[in-house]
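Colleague: Dropping a prediction and its sequence here:
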Amino acid sequence: MKNNYLTIAKTGEHEIEIKKSRFICQMARATSEEGAADFIAAIKKKQYKATHNCSAYLIGENNEHQRANDDGEPSGTAGVPMLESLKLMQLQNVVAVTTRYFGGIKLGAGGLIRAYSNSVTEAAHAIGIVRGVLQQALRLTIDYNQVDPVQHFFSERPFPIEKTDYGVQVTFTVHIDVTAIADYEAALTDLTNGRITLARGAEEFREVPYTDKAAPRYEN
């Protein structure tokens, strides 16, 4: 398994409306093609009155399994744009189904491509994206007069203080990416002029909210 990957936080859906057509994108995690197929089938059964139920999925550490389906839309205007949106966001092990209820106004090939692309991108960001990463616990023990600068240090960085223990000194516990922990130890030692005790804990694979990238959107 990779030390770092992106995926959706949970199963969910998001709807957009374009020229009276409704585009409802439902997304879920999938670790096998069978699981993705089951999810697609369930959505088609649920949305059986829809004009189209287009789908795409990316599965595998290196996207070994990927598929797109236009479900009756003009070739290349639905499933492939959905798949490309998943790739652009660098998501892994995700399946998406966009249900369209036709509103009476034709969008044209370009309009369909933008609509299906945006349905996936906006759904992923509405549902939430998480980063799976190998992290290591770091316990840092400091004097009370170092508390404010250390708290400020972490308030400006992506690894929050998760636990605080008060005693003769103060001990903070944080989880930091294994690839960055040495740099953080050096920075904290410099910040406190060496008046700090650092102790590494266990490594564990964790999922944390990912908000670094804005949702790329194709204008209609």
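Modeller: Perfect, thanks for sending it.
Colleague: can we go C-alpha only for contacts and neighbour counts from here?
Modeller: OK.
Colleague: who are the neighbours in contact with residue 12?
Modeller: Residue 12 makes contacts with 26, 27, 28, 123, 127, as judged by Cα atoms under 8 Å, 6 or more residues apart in numbering.
Colleague: Most neighbours among the residues you listed, which one?
Modeller: residue 27 (28 neighbours; other Cα atoms under 10 Å).
Colleague: Can you tell me, leaving aside adjacent residues, what's nearest to the spatially most central residue of the chain?
Modeller: When Cα atoms, centre = their mean is applied to the chain, the residue found nearest the centroid is residue 129 (2.0 Å). Spatially, and ignoring its direct neighbours in sequence, residue 129 is nearest to residue 8 (4.4 Å; Cα to Cα, 6 or more residues apart in numbering).
Colleague: ok, residue 37 to residue 43 distance?
Modeller: For residue 37, the distance to residue 43 (Cα to Cα, to the nearest Å) stands at 10 Å.
Colleague: neighbour-wise, which of those two wins?
Modeller: A direct count of neighbours by other Cα under 10 Å for residue 37 and residue 43 places residue 43 higher, at 19 against 15.
Colleague: Against residue 66, how distant is the more buried one?
Modeller: Noted for residue 43: a distance of 18 Å to residue 66, by Cα to Cα.
Colleague: again, but for residue 39
Modeller: Distance from residue 39 to residue 66, by Cα to Cα: 15 Å.
Colleague: Which one's more surrounded, those two?
Modeller: Between residue 39 and residue 66, counted using other Cα under 10 Å, the more crowded position is residue 39 (20 against 15).
Colleague: Pull the contacting residues for the more buried one.
Modeller: Shown in contact with residue 39 (Cα under 8 Å, 6+ apart): 28, 95.
Colleague: Tell me the helix or strand right after the helix ranked longest in the chain.
Modeller: Ranked by residue count, the top helix of the chain under DSSP state H comes out as helix 108-127. As assigned by DSSP states H and E, the chain's next helix or strand after helix 108-127 is strand 129-142.
Colleague: second one coming, line it up with the first:
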Amino acid sequence: MLFDDTYRTITGPAEGIFRDKGSKFIASAFPIRSEEDFKDQLAAIKAEHPKARHHCWAFRLSPDRNVFRLNDDGEPSGTAGRPILNTILSADLTNLGVVVVRYFGGTLLGVPGLINAYKTATAEALKEAKVVEKTVNDVYSLHFDYLSMNDVMKIIKEEGLAILKQDYEDKCVIELEIRKGQLNKVLDWLGKIEGLEHRYLHTV
């Protein structure tokens, strides 16, 4: 299969700490679904550590892992955000952010020292995190007549699809997740049910 329909992320927040020559680096790793999620977390961490000299960070988003940002927040270029991101990449994780807060200890660490500190703090946080494998799913809404209910439910049951919403007022409407790898087969079967319309909503 060309498209890998699984990805690895973390289930909840985790923290790692690294100390060097009096400087203290506190890494916070957390799962995110969007850039807005990340900005909210970053703001909360800045509020929690207002006296810290730097709040350096990186995040990676999307199941195909191609959306990422990083920031050195005043540290020499390439010594903070990049090592944080590289640690996320080497752990093969996505849909997460890491913020490393630095309390300056009075002694300069130099470029290799900084790279090591940000990398190690991030690695410590990821070591504490619980990693989970998730599937890439497309969310569809199905609209059909009540008479087709059994046919639709049979497909949902056989393929183990997750129903997100259902409404059987006038016409039957079901919103469900279909794993990418199952998509063609499921849509093919649904297409054979008379009068059923399906609409793609978004990918999760």
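Modeller: Okay, I see it. Treat the numbers as computed from the prediction; the structure is a model and nothing was measured.
Colleague: how about the contacts of residue 12 of the first structure in TSV, adding distance to residue 2 of the first structure?
Modeller: Output for the contacts of residue 12 of the first structure, formatted as TSV (distance: Cα to Cα, whole Å):
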residue	distance to residue 2 of the first structure
26	26
27	22
28	20
123	25
127	23
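Colleague: for these, which one is nearest residue 48 of the first structure?
Modeller: Distance to residue 48 of the first structure, by Cα to Cα, is smallest for residue 26 among the contacts of residue 12 of the first structure, at 14.4 Å.
Colleague: Name the helix or strand for the counterpart of that closest one in the second structure, please.
Modeller: Aligned counterpart of residue 26 of the first structure in the second structure: residue 28 (TM-score structural alignment). Assessed by DSSP H and E, residue 28 of the second structure sits inside strand 23-31.
Colleague: on contacts alone, who are the packing partners of that strand?
Modeller: Counting contacts by 3 or more Cα pairs under 8 Å, 6 or more residues apart in numbering; DSSP states H and E, strand 23-31 of the second structure is packed against strand 6-10, strand 14-20, strand 96-103, helix 110-128.
Colleague: Tell me which of the ones you listed sits most buried.
Modeller: strand 96-103 (a mean of 28; mean count of other Cα atoms under 10 Å).
Colleague: Can you check which part of the first structure that one sits on?
Modeller: Under TM-score structural alignment, strand 96-103 of the second structure corresponds to residues 94-101 of the first structure.
Colleague: Not counting that stretch itself, show me its contacts.
Modeller: 7-8, 21-31, 36, 39-40, 43, 47, 50-59, 82, 86, 116, 119-120.
Colleague: rerun at 7 Å
Modeller: For stretch 94-101 of the first structure, contacts defined as Cα atoms under 7 Å, 6 or more residues apart in numbering pick out 7, 21-30, 36, 40, 50-59.
Colleague: Relative to the second structure, what is the average displacement of that stretch?
Modeller: Stretch 94-101 of the first structure, aligned to the second structure and superposed, deviates on average by 0.4 Å (mean Cα distance after the TM-score superposition for the first structure).
Colleague: next one: that stretch to chain centre, how far?
Modeller: Relative to the centre of its chain, stretch 94-101 of the first structure is centred 17 Å away, using Cα atoms, centre = their mean, to the nearest Å.
Colleague: next one: stretch 141-158 of the second structure
Modeller: For stretch 141-158 of the second structure, the distance to the chain centre is 31 Å (Cα atoms, centre = their mean).
Colleague: residues of that stretch that come out buried?
Modeller: Within stretch 141-158 of the second structure, the residues scored as buried using 16 or more other Cα atoms under 10 Å are 141, 142, 143, 144, 152, 156.
Colleague: For the fourth one, give its distance to residue 158 of the second structure.
Modeller: When Cα to Cα is applied, the distance between residue 144 of the second structure and residue 158 of the second structure equals 19 Å.
Colleague: Please apply the same query to the third one.
Modeller: Note on residue 143 of the second structure: its distance to residue 158 of the second structure, by Cα to Cα, is 19 Å.
Colleague: what's the neighbour count on the closest residue to residue 44 of the first structure other than its chain neighbours?
Modeller: Spatial nearest neighbour of residue 44 of the first structure, chain neighbours left out: residue 53 (6.3 Å); criterion: Cα to Cα, 6+ apart. Each residue near residue 53 of the first structure was counted by other Cα under 10 Å, and the total is 29.
Colleague: Per the alignment, name the residue of the second structure opposite residue 53 of the first structure.
Modeller: Superposed on the second structure with TM-score structural alignment, residue 53 of the first structure falls opposite residue 55.
Colleague: Let me have the buried residues of stretch 141-158 of the second structure in CSV, extended by secondary structure and distance to residue 72 of the second structure.
Modeller: Output for those, formatted as CSV (DSSP: H, G, I helix; E, B strand; the rest coil; distance: Cα to Cα, whole Å):
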residue, secondary structure, distance to residue 72 of the second structure
141, strand, 43
142, strand, 46
143, strand, 49
144, strand, 53
152, helix, 52
156, helix, 47
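Colleague: what would these look like in TSV with distance to residue 101 of the second structure?
Modeller: Output for those, formatted as TSV (distance: Cα to Cα, whole Å):
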residue	distance to residue 101 of the second structure
141	43
142	47
143	50
144	53
152	51
156	46
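Colleague: Closest to residue 165 of the second structure out of these?
Modeller: Closest to residue 165 of the second structure out of these is residue 141 (8.9 Å), distances taken as Cα to Cα.
Colleague: my guess is the closest one meets residue 177, correct?
Modeller: No. With contact defined as Cα atoms under 7 Å, residue 141 of the second structure does not reach residue 177; the gap is 9.0 Å.
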